[in-house]
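Peer 1: based on what follows, work out the 3D shape:
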Amino acid sequence: MQTQRRISSHSYQKQRGVTTLLAVLMMLSLFTFLAVVTDTGRLYLEKRTLQKNADLAALETALLYCRDQTLDVEAMTLEDMNVLSAQRNNFLGNDANSTVTVTRNGNAITVALSYKVPASLFEQLLPSDDNEVNLTATATAKACEPIAQLAMRSKLAEIDSNQSLLLNPILGGLLGTTLNLSAADWNGVLDTNINLLSYLDALGAELNLDAGDYNGVLTTDISLTDLIEVSAEVLNNSGDTASVTAFNTIAAAIPGFTPLIKLGDILNLQTGADEAALDADINLFNLIQGSIQLASDGNATAVDLPVNLPGLASVSVQAKIIEPQQQSPIGNPETDEIYVRSAQVRTLVSVDLSETAQIVNVLTGVIAPFIGPVAELLDDVVSGNVFGAVGNLLENVFNGLATLACGGFLQPECPKQKIAYLEILAEPLQINIDAGGGEISTSPNQANLPVYICAGETKELTAIVKTSLLSARIGKIDNADAFSSDAPPATTPYSIIEIGYKIARPSSCIIGICSNLKWATNEAGTNFNTSDESSAYEHVQGGLQLSADTELVGANLNTSFQNPNLPELGDPCIGENPGCYQPIPIGERELGGIDLNIEAYGTLASGNLSLLTGLIDGLLDALLANDGLIAGIVNALIDPNTGVPLLDILGADLAGAEVGAALTCENDKVRLTN
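Peer 2: Just a heads-up that it's a prediction; the model follows:
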C-alpha cells in the first residue's frame, strides 16, 4: 500500500508540471489573439477615420470650387489642409506621416489621403524598422451639377365654363363618381404646383415609412383619397390655400372601392434620386389626373360631350385609358436619362344620324335627283324582272288579277306582296379613335446632339419628342372589340343607303285595295305574325356603304429650350413665365381630306353607272368635305381648336398638349460620387 502511494504522488507532481506548461502556452496564445484583434480593430478605426476626413475634404473643396471656380489645385490643397487640421476635424497627420493629393475633373474634386500608422502596438515591445503601414482613402465629390426636369401638360391653361363641364363628367366618370367643381375650382387646380420633396416626405409620414425612404413611397400601395388629401395638406401648410377646397372636394367624392395605386407608376423618378433632385415643383393637376387614370384600371367610361356641330342630335362618347399619363422626372442631364410620356386613350364615338334632321335633309337633297332611277331599280328588285318593260307589264297584270278579290269566300288567302323600302342613315355611325400618346426625353447618349449647354448667360436644353400614331376607324364597330387591347377592332362598312324589300300579306283585297297588312318576320316569308313593319325581315338587295381606316403619323423631332423660356428648376412656370411651355408642331391634325371608301353593293352596284357615279360624288361632297359630317365629328375630338378637347383633358395626344423644361446649370448642392 505504501508503494502504491509513492507512485501516485510522483505521478501527481508530473501532471502539475504539464498543467503549468499548458497554462503558459495558453496565455501566450491569448496574448497573440488579443494583439491581432486589437491591432485589426485599431487599423479599421484608423481607416474609417481617414475615409471620413477624405469625404469631408472632398465635399468642402468641391463646394468651394463651385462658388469660386478660379481656385487652382494648389489653393484647393491648402483648403484641404485647413479642413484636415487637428483643430477642425481631429486629423492627427502631419507632413512627416501623411500626404494630401487633390485632382479636378470638370466640377468633380477628388481628394486622396495617405497616412502612416504603427502596424502593431504590441510590436513596440520589440522595436523594428518595419513597424508602419500606409493607409489610404479616396473620395470624389461634385457640386455645381446641372439638374433638369421635363414636363408635359394639358393645353387647358385656361378653363372656361364649358370645359369645366367636360372635366367633371370625364374625370368623374373614370372614377365612377360625380364631380361638381366650378370653372374657378378647375382653374385653381390646374395652376397649382407642389414641392415634390415636401410632398414625398408627407406621403412617407402618412405611410409610416422611414424619413427619406422615397423608394418606399413610390412602391407602396396608397389610396387615391390619401394621395389627394396629403397634397391638400402640403398646400395648406405651405400657405397655398387657393385650391385646397377643390382638392378636398375631389377626395371626398372618390368611391371607397377605388383600387389602390403605386405613385411610382406615375412619377418616374431616377433611381436613387437624392433630396437635391427632389427639391422642385411639379404640376399637381397632371399628377392627380394621372392618378385618376391609373385608379380607373383601364375601364371604359361613357361621357356626354357637347359636340358643337349643327344638327347633331345624339352623340355619345366612351373613353378608355390604355396607359395613364406619367408625371415628369427630375435628373442630371449629364448622367441620367430623363423621360416622360403621355397617356394612351381609346375612344368610341356613336352618332345617331337617323334623328339628325339637317343631315338627313342634306343627304336627301343629294339623292333627290336620282330618286327616279332608284325607283326603277327598286321596281326591278321587287318584281325580279329580267325581261324589261314587256315582262314588267305582264307581271303587273298577273298581280292585279290575283288581288282583285281575296280574303273572302272565293279566295280566302291573299297572295304575298313584295314591298320595296329605301333607308338612309338608319343605324348609328361609329368612329373609333386611338390616340397613341407621345414621349419627351433627354439622354447622355443623344447622337450628335448636346443635351445641355451652360455657358455664361447662354442656357439650352435639347430634348427628343416622339409621338405615336393617331388612328381613326369609321363604320360599324362592336363595343367589346373597340376597347380590347388584344388586337385592333374589326370594322364593318356603314350603310348610307340601303334598298331592298319586305314581304307582306294583306287580310283582304277588294279590286286591288288591300288592308291590314301582316309582315313576314323570317327569310322564307312564311311567318306573318306582326303588324309592325319595322319588325319585318329585310331582304337587302343593295346600297351604298362607307368605311375608313386612316392614320395620322406621329413625329420624331428635336426640341430646343433656350433662355428666356428655360426657367430655373423650381421657378413658377405657368403663371410668371408662360413661355417655358411650347406646343409641338406635328403637322396637319385635321381629318379633312380623309380617304373614306364609299362603295356600292348588290343591285345598286350592277345598276346604272351614271346613277352610281352621281350618288357617290354627291355623298363625297356632303360627308368628306373639310366641314362635312365625318371630318367634323372626328375633328371635334382631335383638333384642339374645336372646343371639345377630350384628348387634351386626358393628356392623350402630345400633338394637342404642350411640353416644357427647366434647367439649373449650377445646383448649389454637393454630393459624394464614390
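
Peer 1: contacts and neighbour counts: CA atoms only from here.
Peer 2: Fine.

Peer 1: tell me how far Ala319 lies from Ile170.
Peer 2: The gap separating Ala319 from Ile170 is 9 Å, by CA to CA, to the nearest Å.

Peer 1: what do the two both touch?
Peer 2: Shared contacts of Ala319 and Ile170, defined by CA atoms under 8 Å, 6 or more residues apart in numbering, are found at Thr301, Val303.

Peer 1: the two - which one has more neighbours?
Peer 2: Legend: neighbour count by other CA atoms under 10 Å for Ala319 and Ile170, higher for Ala319 (27 against 24).

Peer 1: identify the residues contacting the nearest residue to that one once chain neighbours are set aside.
Peer 2: Once flanking residues are discounted, Ala319 sits nearest to Thr347: 4.3 Å by CA to CA, 6 or more residues apart in numbering. Going by CA under 8 Å, 6+ apart, Thr347 touches Val317, Gln318, Ala319, Lys320, Asn432, Ile433, Asp434, Ala482, Phe483.

Peer 1: here is a second sequence; please produce its structure as well for comparison:
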Amino acid sequence: MTMAWRRRTHRTRAQARGAVSILMVVLLATIGMAALVSIDVGHVFYRQRQLQSVADMAALAAAQQLRRADSNAVMTERALAAAQASGTQNGFSGAAREDCGASPGGEDGMAVCAGVWDPNDAAAAAGGRHFRGSYDPARMSPNAVRVVVSKTVPILFGIPGGEGRRLRAEAIGNASPPVAAFSVGSGLLNFESSRSALALLLGNTISLSASDWQGLVNTTVTLDQLRLKAGVGTVDELLNAGLSLSEFYALVLGAANKESLLNAMLGGMPAIIDARALAAGLNVGRVLDLGVLAPAMSSAADVGLNVAELLMLAAQVANRGAAVDLAGAVPLLPGSQLALRIVEPPRMAVGPVRPSTTDPMGWETTARTSQMDLGIQLQLGANLVDSRVLSALTPTLVLPLRVQLATAQSALTGLRCAAAPADRRATLNTVTTVSSICLARKNDLGQCANSDVELANVPLGVAHVAVMASPRQQTVPGNSITSVLAPGDHQEVSSRGQLAALVEDLARNLDLKVTVSLLGIPLTTELKLGGIVSALSSVIFGVLGPTLDGLLAALGIQLSNADLWVHDVDCDNTRLVY
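Peer 2: Sure, this is the predicted structure:
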C-alpha cells in the first residue's frame, strides 16, 4: 500500500514537471513572437516618422520657391527641384515627380504639386487639406506645395520574399509672397500742406488741428481691421462694398480708433460730395490697387495702410471729374480765374514683386498719382480802373492756360525681407509721364483752344492793336527714378525745371498775329517767337510762375513731382498647413 502510493506519487510529479515544461516553451515562444512583432511595429513607426519628416522639409523647401517673382511654370519647376534636393539631403533616395492627381503616392518616390491652398475654399476642404492642384493661372498664382512621399520598407521578421509595407507621408507648405503697401502722389503727401488740400477737396469744411493731422499721418490701419469694422466676411467683399465719402471716413477712422475726429473731418461737408462719391463708385477697391491674385490676397490683409493717405485718396475719388472750389485759396488779380479738375484719381498699391506682361511698366504692383487739369486765366487791364473813360483806354491782357498734370506711376520692383521690420526694404521704380500745356478756351479753362485766342487788346485813340495767338500743344516728358525705402520712409523725386520748361515750350509754340487797325483799316503781321523765345519765356514765367507756385503750394502739388511713401513691408514666413 505504501509502496504503490509512492510509485503513483512519483509518476504524478513527473507528469506535472513535463506539463510545466511544455507551458514554458509555449509561453517563451509567445513572448518571443510578441517581441519580434513589437520590433517590427516600432521599426515601421520609426520609418513612418522619418518619412513624414522628409515630406515636411520638402514641402517647406518647395514652398519657399513660390515667394520669388516669376511665372507660374518657372515657380513650379523650382519647387520640384527644391523638393528633390531637400529629400536627398534628408536621406530619401526616391525621385521627385510632378503629380497633381487626387490621390498621389501610389508608387515609391516623391509626388510634388504646386497649387492653391485656401482655407475658405469649401470644395477643397476634404480631409482638412483645403488644397487644389488645378487653378486658373490668369486669376491665381500658386501659394502652396503638396508633397507626398511613398516608400516600401521591409518587414524585419516577416515571411521571406515578402514585399514589405508601403508607407505614405503627406505635407502641404504654404508661402504667401512678401508684400508691400506704398503710394505715389504729386505732392499730395507733402503733409505740410495736405490739410489745406484736403480742406479744399471737402469743400473748405475741415477743422482739424495740426497735431490731430500728424496723428493721422503716423497711424496705420490694416485691411483686416477695415473688414472687421465693416462687418464683412472676406477682403473681396470689403473691396467691393459701395460707400459714400462719409461712410468711408467713418470706416477708416473707426478701424483706426480715431472716431473722435469724425466730426472735425466731416462737419458741415456739402451733401454733393457724398453724392459724387456714390456716383464715382467709391469703395476700398477704388482707393487700393491690390496687386495680389486670389486667394493670396489674404496675405495682404495685415499690411499697414496710412490713414491720412486713405482719407486723401478717397476725397479725390469723390471729386473725380468735378471742379474743386479754389475760391480764396490763392490770391489772384481781379478778374483772373482758376479751375481744377481731377481727371483720374490716384490709387495706393498693395502687393508682391511680380512681373507683368500687360502693365506698361512691366510690373504687377503699381501705384499712380492723380491726373489733374489746372486751368488759369490771368487778366490785367481795364478791370483795375474804376473810371469808365480811363478803362476804355486801358489795355487788356489775358492769358488763358490749361496745364495737364499727367499721371506718374511707381512700380514695386524688389523687396528685401528681414526679421526686424526696420531692416526691410522696398525698391520702387517711378516714371513720370508727360505733362502738357496749351492755350485754353476763355469760356472753358478745362479745354484746349482749337482756334485763335485773343491775348491783348490795346486801344490807342484812333488806332487799335489786337494780339492773337494760334494754339499748339506741347508735351514735356519726365524721367524714371529708382528708390529704396524702409517702411515709413518718404522720398520726394522730381524732374527739375519742369514749370520753366513748360512755359518756355508754350512761348516757343505761340504764333502771334498782331493786327493794327488805323482808321478802320486793319494791318496784320505774323510774329514768330523762335528768335526771342528766351526773353519772352522769362517774362511769362516771371508773371505766371509765382501765381502757379502759390496755387500748387496751397494744394500740395508740384509739376513732375512725386512723393513716394512706403507704408509697410510684410514678410510672412513659410509654414506647414497640413
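
Peer 1: for the residue nearest to Ala319 of the first structure, helix, strand, or coil?
Peer 2: strand (DSSP: H, G, I helix; E, B strand; the rest coil).

Peer 1: can you give me the neighbour number for the aligned partner of Val345 of the first structure in the second structure?
Peer 2: Taking TM-score structural alignment for the superposition, Val345 of the first structure sits opposite Met372 in the second structure. By other CA under 10 Å, the residues close to Met372 of the second structure number 21.

Peer 1: any figure for the gap between the closest residue to Met372 of the second structure other than its chain neighbours and Ala318 of the second structure?
Peer 2: Sequence neighbours aside, Ile342 is the residue nearest to Met372 of the second structure in space, at 4.5 Å (criterion: CA to CA, 6+ apart). The spacing between Ile342 of the second structure and Ala318 of the second structure, counted by CA to CA, is 10 Å.

Peer 1: and which of the contacts of Thr347 of the first structure is nearest to Lys476 of the first structure?
Peer 2: Lowest distance from Lys476 of the first structure to the contacts of Thr347 of the first structure (CA to CA) belongs to Asn432, with 9.4 Å.

Peer 1: does that closest one really touch Lys476, like I thought?
Peer 2: No - applying CA atoms under 8 Å, one finds Asn432 of the first structure not in contact with Lys476, separated by 9.4 Å.

Peer 1: look at these two and report which has more neighbours.
Peer 2: Using other CA under 10 Å as the criterion, Asn432 of the first structure and Lys476 rank with Asn432 on top: 28 against 21.

Peer 1: that one -> the second structure?
Peer 2: Checking TM-score structural alignment: Asn432 of the first structure goes with Arg402.

Peer 1: how far is the one helix or strand that match maps to from where the chain is centred?
Peer 2: Assigned by DSSP states H and E, Arg402 of the second structure falls within strand 396-405. Relative to the centre of its chain, strand 396-405 of the second structure is centred 36 Å away, using CA atoms, centre = their mean, to the nearest Å.

Peer 1: give the next helix or strand downstream of it.
Peer 2: Counting by DSSP H and E, the next helix or strand C-terminal to strand 396-405 of the second structure is strand 408-416.

Peer 1: helix or strand next in line after that next one, which one?
Peer 2: Counting by DSSP H and E, the next helix or strand C-terminal to strand 408-416 of the second structure is strand 425-432.

Peer 1: circling back: contacts only, for the match of Val345 of the first structure.
Peer 2: Neighbour list for Met372 of the second structure: Leu340, Arg341, Ile342, Val343, Glu344, Gln404, Leu405, Ala406 [criterion: CA under 8 Å, 6+ apart].

Peer 1: again, 7 Å this time
Peer 2: Leu340, Arg341, Ile342, Val343, Gln404, Leu405, Ala406 (CA atoms under 7 Å, 6 or more residues apart in numbering).

Peer 1: neighbours of the equivalent of Leu313 of the second structure over in the first structure, how many?
Peer 2: Under the alignment (TM-score structural alignment), Leu313 of the second structure pairs with Gly290 in the first structure. Neighbourhood size, Gly290 of the first structure [other CA under 10 Å]: 26.

Peer 1: list the contacts of the match of Asn432 of the first structure.
Peer 2: By CA under 7 Å, 6+ apart, the residues touching Arg402 of the second structure are Asp373, Leu374, Gly375, Ile376, Ile437, Cys438, Leu439, Ala440, Leu445, Gly446, Gln447, Cys448.

Peer 1: with adjacent residues omitted, what lies nearest to Tyr249 of the second structure?
Peer 2: What sits nearest to Tyr249 of the second structure in space, not counting adjacent residues and going by CA to CA, 6+ apart, is Leu311, at 6.6 Å.

Peer 1: in what helix or strand does that neighbour lie?
Peer 2: Assigned by DSSP H and E, Leu311 of the second structure belongs to helix 307-318.

Peer 1: helix or strand right after that helix?
Peer 2: Per DSSP H and E, helix 307-318 of the second structure leads on to strand 337-344 as the next helix or strand towards the C-terminus.

Peer 1: could you check how far that next one is from the centre of its chain?
Peer 2: On CA atoms, centre = their mean, the centre of strand 337-344 of the second structure falls 26 Å from that of its chain.

Peer 1: cool, and stretch 617-636 of the first structure?
Peer 2: Centroid separation between stretch 617-636 of the first structure and its chain, computed with CA atoms, centre = their mean, is 31 Å.
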